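S.K.: sequence and predicted structure, then a few things I'm wondering about:
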Amino acid sequence: MTIRATVTGVGHHLPDRVVPNSEFESTLDTSDEWIRTRSGIERRHFAADDEYTSDLGTKAAQNALSMAGLVPDDIDAVIVATSTPDLTFPSAATMIQQKLGMTRGFAFDVQAVCAGFVFALANANGMILSGQARRVLVIGAETFSRILDMTDRATCVLFGDGAGALVLEASEGTGTAADRGILGTDLNSDGRHRDMLYVDGGMVSQQTGFIKMQGNALFRQAVEKLASTANTALEKAGLGHDDVDWIVPHQANIRIIQGTAKKLGVPMDKVVVTVADHGNTSAASIPLALSVGVARGQIKQGDLLVTEAIGGGLAWGSVVLRW
């Protein structure tokens, strides 16, 4: 018998406020066309002043639990991928645990920026395979609007807020690539590239800080590293490109998504794309795209998915799973 970590529920939540590209035209030297042609983004959601990462994550988690037919105390662990927690500590995960009314188990955050959800998913998989947990709630949630310099047109038009969540449960498999569940993972980081994407705040500066990004340099790193990590995870699973039903990438930029798909030899009609509606929601983007893909009727049980992401650090990775 082989234990697999299988998805049994998925959900997402977006703030009510929708910010179209045109909203930036009055304050920045930019336009809807300029933003769309360079990023593929048409709109994004921004959290309200009294709405925080834990609020978004809680609502996404509730939707995932509902699909799975579970209640909070059925869950053994909560792992939240975020770079924008409500407070420095305690973790957003423990806040979500409390808001869900969950009175057992454990909760913690993972911080790998835009790659955070992939890292959280790989950690949840390891806990299930080791017997540490049987059911894990894996959440990506962000309020990046709070760390945007609204005078910097290179960054402030790219990011948005939102949350997505998955319920992973232990199930029995055959030990073959035909099993449902997570079949392969690959995680990487290289701290030498820190200056390509970072926030100039924290303990060093004693202030919150804003996102700083070297867009062109990051683009060149992204396509190569995303394709490489996806190939590695597929190889670990004993699968190839022809086996893939859907790529569900980090939704950073349509050109990165297209470039990675081309390098993998996968047509764009096999790629779940949500970047136009959400912008870059960092660690929330993959679970958001998974939830939207299911709601659209694209992703169906038995489909083979490849998720891949890259973020500040640099940190990058991928997960291959059968839905």
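M.R.: Alright, I've got the coordinates.
S.K.: from here on, just use CA atoms for contacts and neighbour counts.
M.R.: Will do.
S.K.: hmm, Gly313 and Leu197 touching each other?
M.R.: Yes - under the criterion of C-alpha atoms under 8 Å, Leu197 makes contact with Gly313 at 7.3 Å.
S.K.: what number of residues lie near Phe46?
M.R.: Around Phe46 there are 22 other residues, counting by other C-alpha atoms under 10 Å.
S.K.: could you do Ile96 as well?
M.R.: Neighbours of Ile96 under the rule other C-alpha under 10 Å: 25.
S.K.: so what's it up against?
M.R.: 54-55, 57-58 (C-alpha atoms under 8 Å, 6 or more residues apart in numbering).
S.K.: nearest to Val138, of those residues?
M.R.: Distance to Val138 across the contacts of Ile96 (C-alpha to C-alpha) is lowest for Gly57, with 9.8 Å.
S.K.: contacts only, for that closest one.
M.R.: 13, 96, 139-141, 162-165.
S.K.: checking the closest residue to Gly293 other than its chain neighbours next. Helix, strand or coil?
M.R.: Closest residue to Gly293 apart from its sequence neighbours, by C-alpha to C-alpha, 6 or more residues apart in numbering: Ile299 at 5.5 Å. Classification of Ile299 by DSSP: H, G, I helix; E, B strand; the rest coil places it in coil.
S.K.: one more to weigh against that first structure:
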Amino acid sequence: MVIGAESFSTILAPDDRTTSVIFGDGAGAVILRAGEPDELGALQHFDLGSDGSMADLITIRGGGAEQRSSGSPAKPEDGYFRMDGKSVFFAAVRRMAESSRAVLAKTGWGIEDVDRLVAHQANIRIIHAVAGQLGLPPERALMNIERVGNTSAASIPLALADGFACGSLRAGDRVLLTAFGGGATWGSASLVWPALSSELTLPIENATPLLTAH
């Protein structure tokens, strides 16, 4: 079971409208099992990357080793999440597009083979920009950020759950996942959506897609 959970409400600065109106609390999970590469639900290929030179783009200054070793007491505002929004936008679009292309090359898919793009739900502009960089029609991108906000590590499993529950993800769909986050880190994966029983269509807060790994 792979779980992503966030409680951003505990670290957002109330006066910072660049973050407080975007981020939300959420949790999502995906269950994987051993399987065969040619069966529905099979994960295909992965691409992962990181660049420590961008560590300052997304931070919480207080409470960590850097602050404690500085010899200076933490300021009240150091306990809040901070983000350089403009720089994050450009870095996220570039890295997710590059990573997506790397995964498509490994998988042997052209962009025309991708039925659904499920990107980290950072904001609508980033998702549309990534789709545009790849040459993918924006309507193929699954989005639920307008309803649940940016839930960070929970955003892709929640988007998968939404897509399954509303019928946007169907058995055999070729799906491209991609994400960018603090560190800075990024990654992408390709998979074929499994055949799931309609009995698994639960209220969205409880829906859990099922994938296979090999």
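M.R.: Yep, that arrived. Keep in mind the model is a prediction, meaning the values are calculated, not measured.
S.K.: most surrounded residue in the contacts of Ile96 of structure 1?
M.R.: That'd be Gly57 among these, by other C-alpha under 10 Å, with 32 neighbours.
S.K.: residue in structure 2 paired with that residue?
M.R.: Counting by TM-score structural alignment, Gly57 of structure 1 lines up with no residue in structure 2.
S.K.: any idea how far the aligned residue in structure 2 for Ser285 of structure 1 lies from Asp38 of structure 2?
M.R.: Aligned by TM-score structural alignment, Ser285 of structure 1 pairs with Ser155 of structure 2. In this view, Ser155 of structure 2 and Asp38 of structure 2 are 27 Å apart by C-alpha to C-alpha, to the nearest Å.
S.K.: do the same with Ala161 of structure 2
M.R.: 23 Å.
S.K.: what about the two, which has more around it?
M.R.: Taking neighbours as other C-alpha under 10 Å, Ala161 of structure 2 and Asp38 compare with Ala161 leading, 26 against 11.
S.K.: sec struct for the aligned partner of Ile257 of structure 1 in structure 2, please.
M.R.: Residue pairing (TM-score structural alignment): Ile257 of structure 1 is matched to Ile127 of structure 2. Taking three-state DSSP as the rule, one finds Ile127 of structure 2 in the helix state.
S.K.: try Glu146 of structure 2
M.R.: Following three-state DSSP, we place Glu146 of structure 2 in the helix state.
S.K.: likewise for Leu168 of structure 1?
M.R.: strand.
S.K.: ok, now which ones touch it?
M.R.: Here Leu168 of structure 1 is in contact with 5-9, 124-125, 135-138 (C-alpha under 8 Å, 6+ apart).
S.K.: that one maps to what in structure 2?
M.R.: By TM-score structural alignment, Leu168 of structure 1 lines up with Leu32 in structure 2.
S.K.: ok, now Leu197 of structure 1?
M.R.: So, by TM-score structural alignment, Leu197 of structure 1 is matched to Ile58.
S.K.: the helices in structure 2, which residues?
M.R.: Using DSSP state H, the helices found in structure 2 span residues 17-20, 65-68, 85-107, 124-134, 145-148, 155-166.
S.K.: out of these, which gets nearest to Thr212 of structure 2?
M.R.: Evaluated with C-alpha to C-alpha, the helices of structure 2 place helix 155-166 nearest to Thr212 of structure 2, the distance being 14.4 Å.
S.K.: buried set for that closest one?
M.R.: Going by neighbour count (16 or more other C-alpha atoms under 10 Å), the buried part of helix 155-166 of structure 2 is 155-165.
S.K.: in TSV: those, plus distance to Glu146 of structure 2.
M.R.: Shown next, in TSV, are the buried residues of helix 155-166 of structure 2 (distance: C-alpha to C-alpha, whole Å):
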residue	distance to Glu146 of structure 2
Ser155	12
Ile156	14
Pro157	16
Leu158	13
Ala159	11
Leu160	15
Ala161	15
Asp162	12
Gly163	14
Phe164	17
Ala165	17
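S.K.: in structure 2, what residue corresponds to Glu224 of structure 1?
M.R.: Aligned against structure 2 by TM-score structural alignment, Glu224 of structure 1 finds its counterpart in Arg94.
S.K.: what's the nearest residue to that match if we skip its chain neighbours?
M.R.: Val130 (7.7 Å).
S.K.: distance between the ends of stretch 105-123 of structure 2?
M.R.: Its start and end residues considered, stretch 105-123 of structure 2 measures 26 Å (C-alpha to C-alpha).
S.K.: in this structure Leu65 of structure 1 contacts Gly9, no?
M.R.: Yes - here Leu65 of structure 1 reaches Gly9: they are 6.1 Å apart, a contact under C-alpha under 8 Å.
S.K.: joint contacts of the two?
M.R.: Val167.
S.K.: can you give the distance of stretch 106-118 of structure 2 from its chain's centre?
M.R.: Relative to its chain's centre, stretch 106-118 of structure 2 lies at 17 Å (C-alpha atoms, centre = their mean, to the nearest Å).
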